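**Q** This is a predicted model, with the sequence first.
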Amino acid sequence: MIKIVTLIVALGALAAGVMLFSQLNQKAPVEFALHYQQARDIKSFELTDHLGEKFNNESLKGQWSWVFFGYTSCPDVCPTTLQEMNFIYDDLKAIAENNQVLLVSVDPKRDTQEKLASYIGYFNPEFKALHGNHGALFPFARNLGLMYAITESDIAQQANSDAIENHGATATNYLVDHSASLVLINPAGKVEAIFKPKQALGAVPVIEGDKLVSDFAKIVALY
């Protein structure tokens, strides 16, 4: 009888130990990002970076890539997001050294290579800015689950001179609506997750750096 009781106690202790070990080693779930259970493929694309080098699917391989759509004339979302990414960049590299932050310009009319180089370098010399025509940008944006739209007026679009105005808009003075989300692409070159900004009525959408870093650590552990 004593042997049976001892055996039962031992089996109970073993089961409890297995459960505790399992709980301690269970990887924490992602809390804030939209994390795909199966990473999404990215169709073939080709853009150009701010140094004039080609940037395509192969350029994503071996890196954790943070992709953000914006433009240099953006008054609020873009500089706020890039500034936040600069603040947390060292934290991201502490989790995984192979990080790259990519600003994809949705304003090819005004964002020249030289302008992009000066703009992106202001935030961090390691960040990259990419550009291309709308024929390359639109399908790339859709593939990543992002969007953008030129809000330039029809009159401003057709203007041959900046002097032709329509309620303050000119051929070189317009805004571009674009997603404020960040797309995380894994080292295999596939979409791993999307980080959406914090939205508040009347406020600029902002990426919350602490939440991004927290979830990135979990995503890397799960990868």
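**A** Structure received.

**Q** Could you use CA atoms for every contact and neighbour count after this?
**A** Will do.

**Q** What helices and strands are in contact with the helix or strand where I4 lies?
**A** In the assignment (DSSP states H and E), I4 maps to helix 2-25. For helix 2-25, not one helix or strand is in contact under the criterion 3 or more C-alpha pairs under 8 Å, 6 or more residues apart in numbering; DSSP states H and E.

**Q** Pull out the buried residues from it.
**A** Within helix 2-25, no residue counts as buried by 16 or more other C-alpha atoms under 10 Å.

**Q** Following the chain onward from that helix, which element is next?
**A** By DSSP H and E, the next helix or strand past helix 2-25 is strand 34-40.

**Q** Can you list the buried residues in that following strand?
**A** 35, 40.

**Q** what element comes up after that strand heading to the C-terminus?
**A** Downstream of strand 34-40, the next assigned helix or strand under DSSP H and E is strand 46-49.

**Q** residue boundaries of the strands in this protein?
**A** Ranges of strands within the chain are 34-40, 46-49, 54-56, 64-70, 99-105, 128-131, 148-150, 176-178, 182-185, 191-195, based on DSSP state E.

**Q** Reformat these as a markdown table; add distance to L11.
**A** Shown next, in a markdown table, are the strands of the chain (distance: least, C-alpha to C-alpha, whole Å):
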| stretch | distance to L11 |
| --- | --- |
| strand 34-40 | 36 |
| strand 46-49 | 60 |
| strand 54-56 | 57 |
| strand 64-70 | 45 |
| strand 99-105 | 47 |
| strand 128-131 | 58 |
| strand 148-150 | 61 |
| strand 176-178 | 59 |
| strand 182-185 | 45 |
| strand 191-195 | 41 |
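
**Q** Comparison target, given below:
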Amino acid sequence: MSAEQARGAERDAERDAILAALAPIVEGIAATFGPVCEVVLHDYRNPEESVVAVAGSVTGRTVGGAMSEIGLRVLARGDEATDELNYVTRTRNGSLLKSSTMVLRDSTGAVFGALCVNVDIGAVRQVHTLLGALAGGGAAPAEPPTTTFGNDIDSVVDALVDAHQSRQRGSWAELDRAERLELFGGLDARGVFAVRGAVEQVAARLGISRASAYNYLSRARAAHDTPTGGTA
């Protein structure tokens, strides 16, 4: 075993130990808050099966399930990722959640996973809205974004592609070059292409060849890396 392999094995052993130590905490947090709470422990070394422990059943996650859109976003940021606390989102079936995603780092500071807490606040939000109406309160709060939570990474990737397309003016054939690059750049920023086989999946979803998808991804990354005011 080379020195580099030995360091890698030591790093993996440390990460495994951190995950093992956190597993009982997952159960404890969920038990404290009751049936409206779900706690999920992720190992980002395997995005397609990142869920290594789960307690509660707010989003229907199971051990061996894939990371969500939020996890892909954290993965895309790499070691620059930071905790995302107390954000509100909505599941595809309409449940309203308040969530926190806390990144896990090893002793070198490298991000390798996350501890996520999801609390179903739908009933609380309804009571708040009712009380606000009775008291003559202001406008209703802004609609939170919809997030795909699934045990299948393919469904998460498909949802992100659909979301980006819905914000553009039409089908792939109707997009100009800049819009196509924007689509691939946006998907890349959301961590989609960190998933094995995602380029092929996106190509199939858009009805283009794998070669074209790789070409647009390469150009989108090159455009992102070009300094403002520089030349391509």
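**A** Everything's here; your move. Since the model is a prediction, treat every value here as computed from it, not as a measurement.

**Q** Let me see the TM-score of these two.
**A** Overlay of the two chains. TM-score (TM-score structural alignment, normalised by the length of the first structure): 0.26; 103 aligned residues with a C-alpha RMSD of 6.0 Å.

**Q** Was I right to think N56 of the first structure contacts E46?
**A** Yes. With contact defined as C-alpha atoms under 8 Å, N56 of the first structure reaches E46; the gap is 4.5 Å.

**Q** Relative to L116 of the first structure, which of the strands of the first structure is closest?
**A** Among the strands of the first structure, strand 128-131 comes nearest to L116 of the first structure, with 6.1 Å by C-alpha to C-alpha.

**Q** So which other helices or strands are in contact with the closest one?
**A** On a contact count with 3+ C-alpha pairs under 8 Å, 6+ apart, strand 128-131 of the first structure meets strand 46-49, strand 99-105, helix 113-123.

**Q** which residue sits closest to L181 of the second structure in space, ignoring its chain neighbours?
**A** Of all residues not flanking L181 of the second structure in the chain, A220 sits nearest, at 5.2 Å (C-alpha to C-alpha, 6 or more residues apart in numbering).

**Q** A helix includes the one you found, no?
**A** Yes. Using DSSP: H, G, I helix; E, B strand; the rest coil, the assignment for A220 of the second structure is a helix.

**Q** Could I get the contacting residues of it?
**A** 181-182, 184-185 (C-alpha atoms under 8 Å, 6 or more residues apart in numbering).

**Q** the strands in the second structure, which residues?
**A** 37-43, 51-55, 84-91, 96-105, 111-120, 146-147.

**Q** Quick check: which helices or strands does the longest helix seen in the second structure pack against?
**A** Criterion DSSP state H: the longest helix present in the second structure is helix 3-33. Helix 3-33 of the second structure sits against strand 37-43, strand 51-55, with contacts defined as 3+ C-alpha pairs under 8 Å, 6+ apart.

**Q** got the angle between the shortest one and strand 111-120?
**A** In this case it means strand 51-55 of the second structure. With axes from the mean of the first three to the mean of the last three C-alpha atoms, to 10 degrees defining the directions, strand 51-55 of the second structure sits at 30 degrees from strand 111-120.

**Q** packing partners for strand 51-55 of the second structure?
**A** Looks like strand 51-55 of the second structure contacts helix 3-33, strand 37-43 (3+ C-alpha pairs under 8 Å, 6+ apart).

**Q** can you tell me how far the spatially closest residue to G185 of the second structure that is not a sequence neighbour sits from Q126 of the second structure?
**A** Spatial nearest neighbour of G185 of the second structure, excluding adjacent residues (C-alpha to C-alpha, 6+ apart): A220 at 5.1 Å. A220 of the second structure sits 42 Å away from Q126 of the second structure when distances are taken as C-alpha to C-alpha, to the nearest Å.

**Q** so which of the strands of the first structure comes closest to R142 of the first structure?
**A** Comparing the strands of the first structure by C-alpha to C-alpha, strand 148-150 comes nearest, at 9.3 Å.

**Q** Which residues belonging to that closest one are considered buried?
**A** Y148.

**Q** N99 of the first structure against D90, yeah?
**A** No. With contact defined as C-alpha under 8 Å, N99 of the first structure does not count as touching D90 (9.8 Å).

**Q** When the two are compared, which one has more neighbours?
**A** Of the pair N99 of the first structure and D90, N99 is the one with more neighbours under other C-alpha atoms under 10 Å, namely 22 against 13.

**Q** Distance-wise, check K98 of the second structure relative to I18 of the second structure.
**A** 25 Å.

**Q** hang on, the earlier thing: give me whichever of the strands of the second structure is most buried.
**A** Among the strands of the second structure, judged by mean count of other C-alpha atoms under 10 Å, the one packed with the most neighbours on average is strand 37-43 (a mean of 26).

**Q** and that one, what other elements does it pack with?
**A** helix 3-33, strand 51-55, strand 111-120.

**Q** Would you reformat the ones you listed as CSV and include distance to R90 of the second structure?
**A** Listed next are those as CSV, based on distance: least, C-alpha to C-alpha, whole Å:
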stretch, distance to R90 of the second structure
helix 3-33, 19
strand 51-55, 19
strand 111-120, 9
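
**Q** Compare these and give me the one nearest R205 of the second structure.
**A** strand 51-55 (25.7 Å).

**Q** Could you measure from R77 of the second structure over to E27 of the second structure?
**A** Taken as C-alpha to C-alpha, the span from R77 of the second structure to E27 of the second structure is 28 Å.

**Q** For the contacts of A220 of the second structure, which entry has the maximal number of neighbours?
**A** When neighbours are counted by other C-alpha under 10 Å, F184 leads those with 26 neighbours.

**Q** what's the closest of the helices and strands packed on strand 51-55 of the second structure to Q165 of the second structure?
**A** strand 37-43 (28.4 Å).
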